[in-house]
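Peer 1: quick check, what structure comes out for this input:
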Amino acid sequence: MRELVALFSEPGTLDNLGIGQLRDGLADLLFPGISTVQTRARYLVLIPWTYQRAALRKSGAALVKAADREQREMLLALREAGHTQGLIGRVAGAAVRVLPSAIYWNALQTYKILRQDTRPQHLLQIRKASANDDEMRDVSPWSTLPLPESFPTDVTEQGFDLSTAEANWLRERMVVTCEGSLLAYLLSQPTMTDLDVDYFWDLDLDGAPQELRDLVEDTELFSLTLHGASLLYNLMVGEAYEHHELTSVEAPAQHYRDELAQWSDRYWNHPLAPTWDRSRLWNRFPALPPRTQQFVETWIDGINDLGARTPADSVDLRKLISDREFQNKGAQSRLTNEKQLRLWQGASGASRLQFRWPQASQILSDISEGLKNARA
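Peer 2: Here you go, the predicted model:
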């Protein structure tokens, strides 16, 4: 639980200005099933096995408890074998509170590995069966690779490395169920493109369908333009912080004033940002709250009206930011609540949006490495 809390305390995950619905919507279009708390691809193979193994001995409500125990044993075996990169419960071990199934459940459903739209506690009708029983596979909610007889002891040797069969199976599941996404496109290529980039819009996507390239372009421009709003917000918080003579964070106002100036240079030097037509973006989200669209449009129109001048001293844009934060957070607004201001640690949503690319690139890399084993 501490690991999850720490993750959501990262500066880039906070939504001070109420743009989370757009951020998450774009991430869902690009990387379906991926979340910010996922770590390794092989969990998508291992989790179904824990439920299948539990079903050999239990049925009804007891199955879920048995699957929980199976997952804890699996995590403990991984930790004791030294497979700690991406290990959920790396510190707590078998006592971890948030199990892999809770983190990957949506992904299991998205990729049709779990064929039922249900939660773990509702998997109540799975009967006891033998591992080789064909009828069990017919009634099972899982569409996955056969349960190995050596599971879970075999994880101590293989760890999070996907076998060729596992990598091929996962790639097929994602490509078939996520058509049109960047995730499916990258996996469908004969050779995986170089994933070692900070932002996915820096990937080589020349061969991608135009619709996908349009989506990536709009996502890049959304990330670039709204980063300026986040920096201005942090500048205003930094100024309030200094005004209250708080000193734990050193000279935050000047830091964000410099950051805004650099951001302004990047914005105006971008070949597409100043003339971005946002209609494609809004067409993808017809149910978006009007206030959210209005905030984004007003921000972008405001910085374009300023020209190459930094928005740091714009009265109108400062009011836009303060009004939006209060609208989004109410009495918990840092700009009006001194108690919340004292809790500030120097950054709040100040990073550029990445739309779950760090997690997606790790999942893709895991699959790519597994596929390389077949060509070795």
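Peer 1: C-alpha only now, for contacts and for neighbours.
Peer 2: Noted.
Peer 1: for residue 117, which three-state class applies?
Peer 2: coil (DSSP: H, G, I helix; E, B strand; the rest coil).
Peer 1: what do you get for residue 351?
Peer 2: Of the three states, residue 351 takes coil under three-state DSSP.
Peer 1: thought it was touching residue 223?
Peer 2: No - in this structure, residue 351 is not within contact of residue 223 by C-alpha atoms under 8 Å, at 9.8 Å.
Peer 1: now list whatever residues contact both of the two.
Peer 2: Residues within reach of residue 351 and of residue 223 at once, by C-alpha atoms under 8 Å, 6 or more residues apart in numbering: there are none.
Peer 1: structure for this one too, so we can compare:
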Amino acid sequence: MIVADFMSNTSSIMQIGFVNFNTAEKKRVAKMMQLLQESEAIEELGIGRVRDHFSNTLFPGTSTLQHHAKYFVVLPSLYYHTAFKSRKFQNLAEVRTFIKEAEIQITRQLAKWDNGQVNTLEKGITGINTLKDALNDHTKYVKYDPAYIYGSGLARYGIIPDTGVERLILELNKKRFEDPHSNRIPKGDDLTEDAGDMTGEKQLIMTCGETYDFFNGKTMELSLSEKEASFLKDRIHASCQGSMLAYLIDSEFEIPDGIKYFDIEKILAGLTPDVLDIYKKSVLFSKLIHLADWRFNYRYYYSFGKSDDAEYCDKKYFELLEEYKEDIYNQKAYEALFDYIRSIDPMFTEFCKDCYEAIRTGDRSQLDQLVKTREQTVKKERSKIGNNAYRDQRRGNPDPNTFRWETVRTMVNEIRNPKQDYGR
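Peer 2: Sure thing, here's the model as predicted:
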């Protein structure tokens, strides 16, 4: 069922209502969105549940695959354009192809060009490395397209339905061609003719009110206009009230481009105590796992007799232990952390507790055995320590987990600093 409500008020926000009764589809797409949120690389120690709890609590709607706030305002407008301003579609495959081709054109317009050549060094523009081939063949576009990357966030902020947005577009498109004289539906009109009998879940597609030329436009600003920024800010506040993400958008403190996750407590002075406490716990968790990751690398290289690499990892472990010692030796704080995460992942919490005790008491051999056993439990036959299939494979140096902070820092600054003369 569909009910449209196109608002022509001063905010120029458009809403499209959708009533979804398909429980199976809802569960399937919800699972896909959960996978999107858990987009960080699968690691060997199975930290995902706790890591994503911190990420989703502090920064809801974000993902490590995301880069710029622009997509949160352009994509819903593309969905409206697809439904009401394009050709008639016969099936979902045609809708998906149209959206993909439009995404390629968005990439083209966002990209920077030098003498007719696209600058592939531009960061955060989805699909820029496949753009040249994709302009001639949409199937050669990047595997994870903008709709895939930003879909979970759009749903979390209430901008699109959490399920069936392509099906909704197809139904709206069908209705438009059945009633060609009603391209704009006044507020209150009902496309389903039975709005009073709605028992399903009403869902919305919302747009910011800016106009985009998806196929014929020359360039598109990566920065937000004031209208775009205001719209996205309002949606985040409406759907994520009380989160650290919402706080940062309104914070009086500047957020320097290079500021690190462990160093942001000084700009969180106005954050509610409960959320600030979650942030502090996330830092404790990140530092503990960072140390465990270096011991994993040590044990990995040691298992293949690569003494130089193992010695390097051992050295880095002690350097970090010295750097983190003020937090690491705060037993009361770590006990509170373990109490907090126990309901999220009880078995993993016990592993963390055991690792912490080994680190605190200086028992490196016990710590090494813990990470080896944990990997075997998590990975089973795909375990890497001592597995000759990985003997010649080098490992990257572990970084501390920052719970999508790099993405958040960029997008928050884009929302806080829209381009003043945009479109003029």
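Peer 1: leaving out chain neighbours, which residue sits closest to residue 51 of the second structure?
Peer 2: For residue 51 of the second structure, the nearest residue in space outside its immediate sequence neighbours is residue 403; the separation is 6.9 Å by C-alpha to C-alpha, 6 or more residues apart in numbering.
Peer 1: residue in the first structure matching residue 370 of the second structure?
Peer 2: Following TM-score structural alignment, the counterpart assigned to residue 370 of the second structure within the first structure is residue 320.
Peer 1: relative to residue 330 of the first structure, how far out is its match?
Peer 2: 15 Å (C-alpha to C-alpha, to the nearest Å).
Peer 1: which one's more surrounded, the two?
Peer 2: Shown here are residue 320 of the first structure and residue 330; by other C-alpha atoms under 10 Å, residue 320 has more neighbours (17 against 13).
Peer 1: show me where the stretch 1-150 of the first structure has helices.
Peer 2: Taking DSSP state H, counting those that start in this stretch as the criterion, the stretch 1-150 of the first structure contains helices spanning 2-8, 20-30, 43-55, 61-80, 100-110, 134-139.
Peer 1: re earlier: helices or strands up against the host helix or strand of the match of residue 370 of the second structure?
Peer 2: Mapping residue 320 of the first structure onto the secondary structure by DSSP states H and E places it in helix 315-329. The criterion is 3 or more C-alpha pairs under 8 Å, 6 or more residues apart in numbering; DSSP states H and E, and the helices and strands that helix 315-329 of the first structure contacts are helix 210-243, helix 290-306.
Peer 1: can you get me a residue count around the counterpart of residue 259 of the second structure in the first structure?
Peer 2: Residue mapping for residue 259 of the second structure onto the first structure gives residue 197, with TM-score structural alignment as the criterion. Residues within reach of residue 197 of the first structure, counting by other C-alpha under 10 Å, total 12.
Peer 1: what sits closest to residue 197 of the first structure if chain neighbours are left out?
Peer 2: Using C-alpha to C-alpha, 6+ apart and skipping residues adjacent in sequence, the residue nearest residue 197 of the first structure is residue 203, 7.1 Å away.
Peer 1: burial count for the one you found?
Peer 2: Residue 203 of the first structure: 14 surrounding residues under other C-alpha under 10 Å.
Peer 1: any idea how far it lies from residue 63 of the first structure?
Peer 2: Distance check for residue 203 of the first structure against residue 63 of the first structure: by C-alpha to C-alpha, it reads 44 Å.
Peer 1: before we move on, what about residue 280 of the first structure?
Peer 2: Relative to residue 63 of the first structure, residue 280 of the first structure is positioned 46 Å away (criterion: C-alpha to C-alpha).
Peer 1: so these two - more neighbours on which side?
Peer 2: When neighbours are counted by other C-alpha under 10 Å, residue 63 comes out ahead of the other of residue 280 of the first structure and residue 63, with 26 against 12.
Peer 1: which element is the closest residue to residue 187 of the second structure other than its chain neighbours on?
Peer 2: The spatial neighbour of residue 187 of the second structure that comes closest, neighbours along the chain excluded (C-alpha to C-alpha, 6+ apart), is residue 5 at 4.8 Å. When secondary structure is defined using DSSP H and E, the element that contains residue 5 of the second structure is strand 2-6.
Peer 1: so what touches that strand?
Peer 2: Residues from elsewhere that reach strand 2-6 of the second structure (C-alpha under 8 Å, 6+ apart): 13-19, 168, 171-172, 184-192, 195.
Peer 1: so residue 311 of the first structure sits right up against residue 317, yeah?
Peer 2: Yes - here residue 311 of the first structure reaches residue 317: they are 6.9 Å apart, a contact under C-alpha under 8 Å.
Peer 1: name the residue in these two with the higher neighbour count.
Peer 2: Neighbours were counted for residue 311 of the first structure and for residue 317 using other C-alpha under 10 Å; residue 311 has more, 25 against 20.
Peer 1: what's the distance between that one and residue 259 of the first structure?
Peer 2: Using C-alpha to C-alpha, one obtains 11 Å as the distance from residue 311 of the first structure to residue 259 of the first structure.
Peer 1: just residue 239 of the first structure next, same as before
Peer 2: For residue 239 of the first structure, the distance to residue 259 of the first structure (C-alpha to C-alpha) stands at 14 Å.
Peer 1: skipping its backbone neighbours, what lies nearest the alignment partner in the first structure of residue 128 of the second structure in space?
Peer 2: Under the alignment (TM-score structural alignment), residue 128 of the second structure pairs with residue 90 of the first structure. Of all residues beyond its chain neighbours, the one nearest residue 90 of the first structure is residue 84 (6.1 Å), with distances taken as C-alpha to C-alpha, 6+ apart.
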